[in-house]
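*Asks:* fold the following, please.
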Amino acid sequence: MPNMPQLARRHGALVALTVSALALAACASTPKELPPPPVAVASSTVETPPQTPPGPAEGSAAHYLATMMGRDTVYFAYDKYNIDPVAAASLQAQAQWLMRYAGKRATIEGHADERGTRDYNIALGERRATAAKNYLVSLGVDAARLTVVSYGKDRPVALGSDEASWAKNRRAVTVVID
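*Replies:* Next comes the predicted model:
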């Protein structure tokens, strides 16, 4: 039986021989020629899929809100329901959207500020919503697609008993139904 130093030498020689054999094998398997480079494809023949713009689906209620950018609401003076030039501009934008998406229906919500009785404010909110509806109809929107509802003073957007809050609550809001 060989002694330990001889065993270590044999083991070392075996490792060296194995490494040498692997190195020679690696050199022998190197290809003589490189493969040809990839063929370039003309850019005009490559079709990229159309990119879907980020954001809400066309014609949806979310699309309406994004398109209107706040023009879904018209405001009124104290105890009034007439359409002023600022309200008319918002309603014209609403009418254009509604005529573009003729299958969509909308509800026009009428609101009032906290002053006055509940019954009076329900009636005032209805007059405001009806005025907005009539203006949209005069611009070509089919009246059958528009519904009017009044919340009076029951759904304020601004809480407070001051002119700034009251002005925000005297409104008609057009809500598109998905």
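*Asks:* from now on I want contacts and neighbour counts done on CA atoms only, so please keep to that.
*Replies:* Noted.
*Asks:* helix or strand right after the biggest helix by length in the chain?
*Replies:* Ranked by residue count, the top helix of the chain under DSSP state H comes out as helix 4-28. Next helix or strand after helix 4-28 toward the C-terminus (DSSP states H and E): helix 61-68.
*Asks:* can you name every helix or strand that that next one contacts?
*Replies:* helix 85-100, strand 171-177 (3 or more C-alpha pairs under 8 Å, 6 or more residues apart in numbering; DSSP states H and E).
*Asks:* what's the angle from the longest one to strand 171-177?
*Replies:* Taking axes from the mean of the first three to the mean of the last three C-alpha atoms, to 10 degrees, helix 85-100 and strand 171-177 form an angle of 10 degrees between their directions.
*Asks:* helix 85-100 - contacts with which helices or strands?
*Replies:* Checking 3+ C-alpha pairs under 8 Å, 6+ apart, helix 85-100 ends up next to helix 61-68, strand 73-75, helix 118-138.
*Asks:* of those, flag the one that's most buried.
*Replies:* Neighbour counts (mean count of other C-alpha atoms under 10 Å) averaged over each of these peak at strand 73-75, with a mean of 23.
*Asks:* list the contacts of it.
*Replies:* By C-alpha atoms under 8 Å, 6 or more residues apart in numbering, the residues outside strand 73-75 that reach it are 86-87, 90-91, 167-168, 170-174.
*Asks:* and Ser20, how close does it get to Cys27?
*Replies:* Look at Ser20 and Cys27: by C-alpha to C-alpha, to the nearest Å, they are 11 Å apart.
*Asks:* same question for Ala167.
*Replies:* Relative to Cys27, Ala167 is positioned 86 Å away (C-alpha to C-alpha).
*Asks:* more crowded one of the two?
*Replies:* The residue with more neighbours, out of Ala167 and Cys27, is Ala167; 16 against 10, by other C-alpha atoms under 10 Å.
*Asks:* pretty sure Ser60 sits against Asp178.
*Replies:* Yes - the pair Ser60 and Asp178 passes the contact test of C-alpha atoms under 8 Å, sitting 6.0 Å apart.
*Asks:* so the two - more neighbours on which side?
*Replies:* Ser60 (15 against 11).
*Asks:* and for comparison, fold this next one:
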Amino acid sequence: MNTAVRILSLVVLSLLLAACAQPTRETPPEAEPTDPGPTTTEPVEVDRVDPADFADSRNLDNPDSLLSQREIYFEFDRSNVQPQYLPIIRAHAEYLKANPSGRVLLEGHADERGSREYNLGLGERRGNSVLDLMRAEGVSGNQVEVVSYGEERPVCRQTSEACWERNRRVEIVYTAR
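*Replies:* Now for the predicted structure:
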């Protein structure tokens, strides 16, 4: 009898489950998208940065702007700024004038030729040359500081003219934007 009760319980349970099951519905096929034709929407204006707007701090990281260029290179044993770097210095000067809270460190560097003391002096003269041009453009003296690293922080360590050219530089480093 025990077996009969079990079989009967299974049959009743199966009937209950079958009765609770939801009927399957056929889903209609998706309609194919129709081409609505050309739509006229106004172009969305993205917040674009004008690379020539040197007062905008976003241009400091904009590769299309002169503000993203922060290295001024020098000829061997010289501290005078070459004419091709004047627009870069003017752009940074304009930024500093428009942003009085901006602060810059001008790091002067030299190549490995010459004594340590001479290269420290040369790096400082190079930094001061850039500083003088910035001041001539109206930058406040308390926004700019000059430091010389001489030959101590080269970007290239090979012994070649191409490498030495890369080490003869002033780096414009923003300490406050």
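*Asks:* can you give me the TM-score here?
*Replies:* Superposed pair, TM-score by TM-score structural alignment, normalised by the length of the second structure: 0.69. Supporting alignment: 143 aligned residues with a C-alpha RMSD of 2.7 Å.
*Asks:* hang on, the earlier thing: okay if I get the helices and strands packed on helix 85-100 of the first structure as a markdown table plus distance to His11 of the first structure?
*Replies:* Formatted as a markdown table, those follow (distance: least, C-alpha to C-alpha, whole Å):
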| stretch | distance to His11 of the first structure |
| --- | --- |
| helix 61-68 | 77 |
| strand 73-75 | 89 |
| helix 118-138 | 96 |
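*Asks:* ok so, going back, deepest-packed of the helices and strands packed on helix 61-68 of the first structure, please.
*Replies:* Using mean count of other C-alpha under 10 Å, the stretch among those with the greatest mean number of neighbours is strand 171-177 (a mean of 23).
*Asks:* pull up the aligned stretch in the second structure for that strand.
*Replies:* The aligned range for strand 171-177 of the first structure in the second structure is 169-175, by TM-score structural alignment.
*Asks:* ditto for stretch 100-109 of the first structure
*Replies:* Aligned using TM-score structural alignment, stretch 100-109 of the first structure spans residues 98-107 in the second structure.
*Asks:* who are the neighbours in contact with the residue nearest to Val173 of the second structure when sequence neighbours are not counted?
*Replies:* Leaving aside its sequence neighbours, Val173 of the second structure sits nearest to Leu105 (C-alpha to C-alpha, 6 or more residues apart in numbering; 5.0 Å). By C-alpha under 8 Å, 6+ apart, the contact list for Leu105 of the second structure reads 144-147, 171-175.
*Asks:* quick one: Leu105 of the second structure is in a strand?
*Replies:* Yes - counting by DSSP: H, G, I helix; E, B strand; the rest coil, Leu105 of the second structure is located in a strand.
*Asks:* and it, how far from Thr3 of the second structure?
*Replies:* Distance, Leu105 of the second structure to Thr3 of the second structure, using C-alpha to C-alpha: 94 Å.
*Asks:* map Lys133 of the first structure across to the second structure for me.
*Replies:* So, by TM-score structural alignment, Lys133 of the first structure is matched to Leu131.
*Asks:* against Glu75 of the second structure, how distant is its match?
*Replies:* 18 Å.
*Asks:* repeat that for Glu124 of the second structure.
*Replies:* 15 Å.
*Asks:* repeat for Ser101 of the second structure
*Replies:* 32 Å.
*Asks:* isn't Leu65 of the first structure up against Asp72?
*Replies:* Yes - counting by C-alpha under 8 Å, Asp72 is a contact partner of Leu65 of the first structure at 7.0 Å.
*Asks:* between the helices and strands packed on helix 85-100 of the first structure, which one is nearest to Ala158 of the first structure?
*Replies:* strand 73-75 (13.2 Å; C-alpha to C-alpha).
*Asks:* matching residues in the second structure for the closest one?
*Replies:* Using TM-score structural alignment, the residues of the second structure aligned to strand 73-75 of the first structure are 71-73.
*Asks:* hang on, the earlier thing: okay, the contacts of Leu105 of the second structure in JSON lines with distance to Gln158 of the second structure next?
*Replies:* Formatted as JSON lines, the contacts of Leu105 of the second structure follow (distance: C-alpha to C-alpha, whole Å):
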{"residue": "Val144", "distance to Gln158 of the second structure": "31"}
{"residue": "Glu145", "distance to Gln158 of the second structure": "30"}
{"residue": "Val146", "distance to Gln158 of the second structure": "27"}
{"residue": "Val147", "distance to Gln158 of the second structure": "24"}
{"residue": "Glu171", "distance to Gln158 of the second structure": "20"}
{"residue": "Ile172", "distance to Gln158 of the second structure": "24"}
{"residue": "Val173", "distance to Gln158 of the second structure": "24"}
{"residue": "Tyr174", "distance to Gln158 of the second structure": "28"}
{"residue": "Thr175", "distance to Gln158 of the second structure": "30"}
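*Asks:* from these, which is closest to Arg157 of the second structure?
*Replies:* Taking these together and measuring to Arg157 of the second structure by C-alpha to C-alpha, the closest member is Glu171, at 17.4 Å.
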